[in-house]
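*Asks:* Sequence first, predicted model second:
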Amino acid sequence: MDHFLYRDGALFAEDVPLSEIAASVGTPFYVYSTATLERHYRLFDEALVGMDHLVCYAMKAASNQAILKTLAALGAGMDVVSGGEYARARAAGVPGDRIVFSGVGKTREEIAQALSGGIRQFNVESEPEMAVLSQVATQMGVTAPITIRVNPDVDARTHAKIATGKSENKFGIPIARAREVYAKAAALPGIEIIGIDVHIGSQLTDLEPFELAYKKVAELTEQLRADGHTIRRLDLGGGLGIPYARSNEAPPLPSDYGALIKRTVGHLGCEIEIEPGRLIAGNAGLLVSQVIYVKQGEGRQFLILDGAMNDLIRPAMYDAWHDIVPVVEPEPGRELVPYDIVGPVCESGDTFARGRMMPKLQAGDLVAFRSAGAYGAVMASEYNTRPLVPEVLVKGDHFAVIRARPTFDEMISRDTIPEWL
């Protein structure tokens, strides 16, 4: 469920018509619904009622500080994967003891940054990282709390570029070597083992891969405790998918996911962390764009928008589907025609959809890309010297620009000309 609905023939974000935002901000722009963000967070939090738990929002999905503050006010922790994300979380007022640091390539500088500013735990991905973490913590005279990310070799049945739990993926250590690696960690100074981490991928639409992975983690927990390790926390990652195409079968609900967690690891008495990102932010955001031209091609019509692959790269990178709807509600029974929906970037890859059935549109009409709140604005760029797409947050009948569109002068002024030129 989201809070983007047609009302009196126009598409609204909560109580604000999208046409009003477009007139004020210009297009393209991202718009997020506060009510949807809050609702989706609460679904996960309520799914784990009865267990000691923390829902750590995966910031890589959408990391604007206004979004972070909205979720942090509800009690959310944050899952970060870079020093920059850590700094964003802290700037948004998230305390260090609610920040989990994941990622395969943590640098010494990033480790020191988190140890200085406060951290809930590091999810360690490799033995070399573990050794560096020990060195940095020891030099600083502190102790680093860690989980070790295990790779359970489970097929998440998702897009190859977002699968993370198979043996050929770069993430974690093979679960078969976990006891050996935990023994090495226990012998290192400056490190405190507190638990286990696992994450098998993104946009999962079936609970079975989660169940397979979590059962392996439960077994490993018992083994590691028998070896003398204190395992009091399980970080179970994120990855629950969202329905991008309205015609698709709906993915499992957070309540079903919570029941699975209780069933597979609830008996262990561990604190549970989960790291949802896409399901919290995905359907909480739209990308709104304007038609520049309707072009007749050879046997096809092109709908050319002012939004492009630099604003929303998911279709070009993942062949991703987004429902694209007119901002003005079509009359019932209105004729539909097939369009190739494209942007103005000088690449054929700048294509959002082919043969998409839409009501007839013309230059100046507004369209909205649904389910664009996750991995949209965060992956945007200034390719073709196109200004970075702005972001807008709506709450009730109010809206605010939470990232402004830069001017050409601001963009160009970042360049530095060498003195010999």
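*Replies:* Sure, I can see it.
*Asks:* contacts and neighbour counts: CA atoms only from here.
*Replies:* Will do.
*Asks:* Helices of the stretch 51-200 of the chain, start to end?
*Replies:* Using DSSP state H, counting those that start in this stretch, the helices found in the stretch 51-200 of the chain span residues 65-72, 83-91, 108-117, 127-140, 178-186.
*Asks:* Please produce CSV containing these, extended by mean neighbour count and distance to Pro315.
*Replies:* Listed next are the helices of the stretch 51-200 of the chain as CSV, based on neighbours: other C-alpha atoms under 10 Å; distance: least, C-alpha to C-alpha, whole Å:
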stretch, mean neighbour count, distance to Pro315
helix 65-72, 20, 24
helix 83-91, 18, 25
helix 108-117, 17, 32
helix 127-140, 17, 34
helix 178-186, 16, 37
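*Asks:* out of those, which comes closest to Thr36?
*Replies:* Of all these, helix 65-72 sits nearest to Thr36, with 10.9 Å by C-alpha to C-alpha.
*Asks:* Show me what the closest one is packed against.
*Replies:* Packing partners of helix 65-72 (3 or more C-alpha pairs under 8 Å, 6 or more residues apart in numbering; DSSP states H and E): helix 34-47, helix 83-91.
*Asks:* then this one, side by side with the first:
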Amino acid sequence: MDHFLYRDGILHAEDVSLTDIAAQVGTPFYVYSTATLERHFGLFTEALSGMEHLVCFAVKSNSNLAVLKLLGEMGAGMDVVSGGEYRRAIAAGVPGDRIVFSGVGKTREEMRLVLSQGIRQFNLESEPEMRALSEVATEMGVTAPVTVRVNPDVDARTHAKIATGKSENKFGIPISRAREVYAEIAALPGLDAVGIDVHIGSQLTDLEPFRQAYTKVAELTRELRADGHDIRRLDLGGGLGIPYERSNDAPPLPIEYGQVIRETVGDLGCEIEIEPGRLISGNAGIMVTGVIYVKEGEGRDFLIVDSAMNDLVRPAMYEAHHDIVPVVEPEPGVDQARYDIVGPICETGDTFAKARDMAPLKAGDLVAFRSAGAYGAVMASEYNSRPLIPEVLVMGDQFAVIRERPTYEEMLERDTIPAWL
């Protein structure tokens, strides 16, 4: 469920007309619904009720400070994968003891940063990283709480570019070698193994891969405890999918996901951490764009819009589907037109959809890309020297721009021409 509905023939974000936002902000832009963010976060807290737990929002899915602050004030932790994301979480008011640091390439500089300001745990991805963190923590005279991300070799049954739990993926340490890695942690100074971490991929629409992975984690927990390690926390990652196509069957609900957690690891007495991103923010945001031209092609018509692959890269990168709807509600029973929906960037890959049936549109009309709140603005670029597009947050009948569109002058001023030119 989201809060983007037609009212009096106009698509609204909660109680705000998208045409009103477009008139003040210009197109294209992203808009997020406070009510949807709150509701989706609440679904996860409900799913884990009665268990000691922390829901850590995956900052990589949407890193806007206003979104992070909103979730942080609801009690969310944060899952970060870079020093920059850590700084964002801190700037949004989330305390270090609610931040977990994931990612395969943590630098010593990043380690020093988070150890000096506070961290809940490092999710270690490799033995070289483990040894580097031991050296940094020892130099600083502190102890770093750590988990080891184990790779359970489970097929997440998702897009190849966002699967992370197979043996050929770059993430984690093979689960078969976990006991020897934890033994080395116990022998190293400056490290305290507080738990186990696992994350098998993103946009999962089947609970069985979670069940397989968590069953292996439960077995490993018992083995490590038998070896003398105080395993008291399980970071089970994120990855639960969302319905990008409303005509498709809905993915599993958080309450069903929570039941899998209870059945597989619920008897271990561990604190549970999860790291959802897409399910919290994905359907909480849309991208609104304007039609520049309707172009008649050879055997097809093109809807050329003022957003492009630099604004929303998922279709170009993942062949991803987004439902695309007119902002002005079509009349019932109107004949459909078929369009390839494309942007103005000089690449054929700048295509959002092919052969999409929609009500007929014309230049100046507005359309909305649904389910764009995750991996949308956060992955945007200024390719073709196109300014990043604004982000807007709605709460009830209010809206605020939470990231301005930069001017061309601001873009140009970031470059420096050397004196010899």
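*Replies:* Sure thing, it's come through. Predicted model, so just to flag it, every value in this text is computed and none were measured.
*Asks:* re the thing from before, now render the helices of the stretch 51-200 of structure 1 as JSON lines, adding distance to Asp52 of structure 1.
*Replies:* Formatted as JSON lines, the entries for those read as follows, by distance: least, C-alpha to C-alpha, whole Å:
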{"stretch": "helix 65-72", "distance to Asp52 of structure 1": "18"}
{"stretch": "helix 83-91", "distance to Asp52 of structure 1": "23"}
{"stretch": "helix 108-117", "distance to Asp52 of structure 1": "24"}
{"stretch": "helix 127-140", "distance to Asp52 of structure 1": "27"}
{"stretch": "helix 178-186", "distance to Asp52 of structure 1": "24"}
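*Asks:* Return the residues in contact with Ala316 of structure 2.
*Replies:* Met309, Gly349, Asp350, Thr351, Phe352 (C-alpha atoms under 8 Å, 6 or more residues apart in numbering).
*Asks:* Contacts only, for the last one.
*Replies:* If a contact means C-alpha under 8 Å, 6+ apart, then Phe352 of structure 2 has Met309, Pro315, Ala316, His321, Asp340, Ile341, Val342, Gly343 as its contacts.
*Asks:* For my notes, please list the helices and strands packed on helix 65-72 of structure 1 in JSON lines and give distance to Glu14 of structure 1 for each entry.
*Replies:* Formatted as JSON lines, those follow (distance: least, C-alpha to C-alpha, whole Å):
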{"stretch": "helix 34-47", "distance to Glu14 of structure 1": "8"}
{"stretch": "helix 83-91", "distance to Glu14 of structure 1": "26"}
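*Asks:* Looking at those helices, which is nearest to Asp415 of structure 1?
*Replies:* Of all those, helix 83-91 sits nearest to Asp415 of structure 1, with 21.5 Å by C-alpha to C-alpha.
*Asks:* Average separation of that closest one from the aligned part of structure 2, please.
*Replies:* Aligned to structure 2 and superposed, helix 83-91 of structure 1 gives a mean residue distance of 0.2 Å (mean C-alpha distance after the TM-score superposition for structure 1).
*Asks:* For the stretch 251-400 of structure 2, which segments count as helices?
*Replies:* 254-265, 278-281, 314-318.
*Asks:* Of these, flag the one that's most buried.
*Replies:* Of all the helices of the stretch 251-400 of structure 2, helix 278-281 carries the top mean neighbour count, a mean of 28, counting by mean count of other C-alpha atoms under 10 Å.
*Asks:* Just give me the mean distance for that one relative to structure 1.
*Replies:* By mean C-alpha distance after the TM-score superposition for structure 1, the fitted helix 278-281 of structure 2 averages 0.2 Å away from its aligned residues in structure 1.
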